[in-house]
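Chemist: Can you look at this prediction? I've put the sequence above it.
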Amino acid sequence: MPETPHPLNFRKSSYSGSGDNCVEVADTPGTSAVRDTKRRTDGYLPFPTNEWAAFLTTLTR
């Protein structure tokens, strides 16, 4: 996990369903961090904001 000078405030993704299979996202300048709700202590994956936006656009097609 890269170090970030900004605190990560994770929230449940609006794309997660209502069951136990959820992901959480946190936004920082230029980056979106994603983690598994069930495995928070395993860390997170950072993505450049534009790449995360492109991924979400693809999901909604």
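Modeler: Yep, it's here.
Chemist: can we go C-alpha only for contacts and neighbour counts from here?
Modeler: Will do.
Chemist: where's the closest residue in space to D27 that isn't next to it in sequence relative to A54, distance?
Modeler: Excluding its sequence neighbours, the residue lying closest to D27 (C-alpha to C-alpha, 6 or more residues apart in numbering) is A33, at 6.4 Å. Between A33 and A54 the distance, using C-alpha to C-alpha, to the nearest Å, works out to 15 Å.
Chemist: try this one side by side with the last:
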Amino acid sequence: MLVYVESHYYKERTRKGVYQLISDYVRGVSVELEVVPGLFSYKHIDEGTRLLIEYAEIPEKGVV
């Protein structure tokens, strides 16, 4: 499946040092996300993202 993303929503990395790694536990599993300022939450996993992760159907041996 091809997914096209509008350019105003996502752009390729153009600057170094802006990205930050945030981590937390969701569903008892350590989750790490690479984030940038202005996109969702920059300091912690926001509630919308947490809900998406909590309700995602991930196979027991799946890798995401």
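Modeler: Nice, thanks for sending it over. Bear in mind that the values here come from a model prediction, so they are computed numbers and not experimental data.
Chemist: TM-score of the superposition?
Modeler: Laid over one another, the chains give 0.26 as their TM-score (TM-score structural alignment, normalised by the length of the first structure), with 34 aligned residues with a C-alpha RMSD of 3.9 Å.
Chemist: picking up where we left off before, higher neighbour count, A33 and A54 of the first structure?
Modeler: A33 (21 against 10; other C-alpha atoms under 10 Å).
Chemist: Just to check, that one is in contact with K12?
Modeler: No: using C-alpha atoms under 8 Å, A33 of the first structure is not in contact with K12; the gap is 11.7 Å.
Chemist: Name the residues contacting each of those two.
Modeler: Common neighbours of A33 of the first structure and K12, counting by C-alpha atoms under 8 Å, 6 or more residues apart in numbering, are V25.
Chemist: quick one: what helix or strand has the closest residue to V34 of the first structure other than its chain neighbours in it?
Modeler: In this structure, V34 of the first structure finds its nearest non-sequential neighbour in V25, 4.6 Å apart by C-alpha to C-alpha, 6+ apart. If you go by DSSP states H and E, V25 of the first structure is part of strand 23-28.
Chemist: Pull out the buried positions in that strand.
Modeler: Using 16 or more other C-alpha atoms under 10 Å as the test for burial, strand 23-28 of the first structure gives V23, E24, V25, A26, D27, T28.
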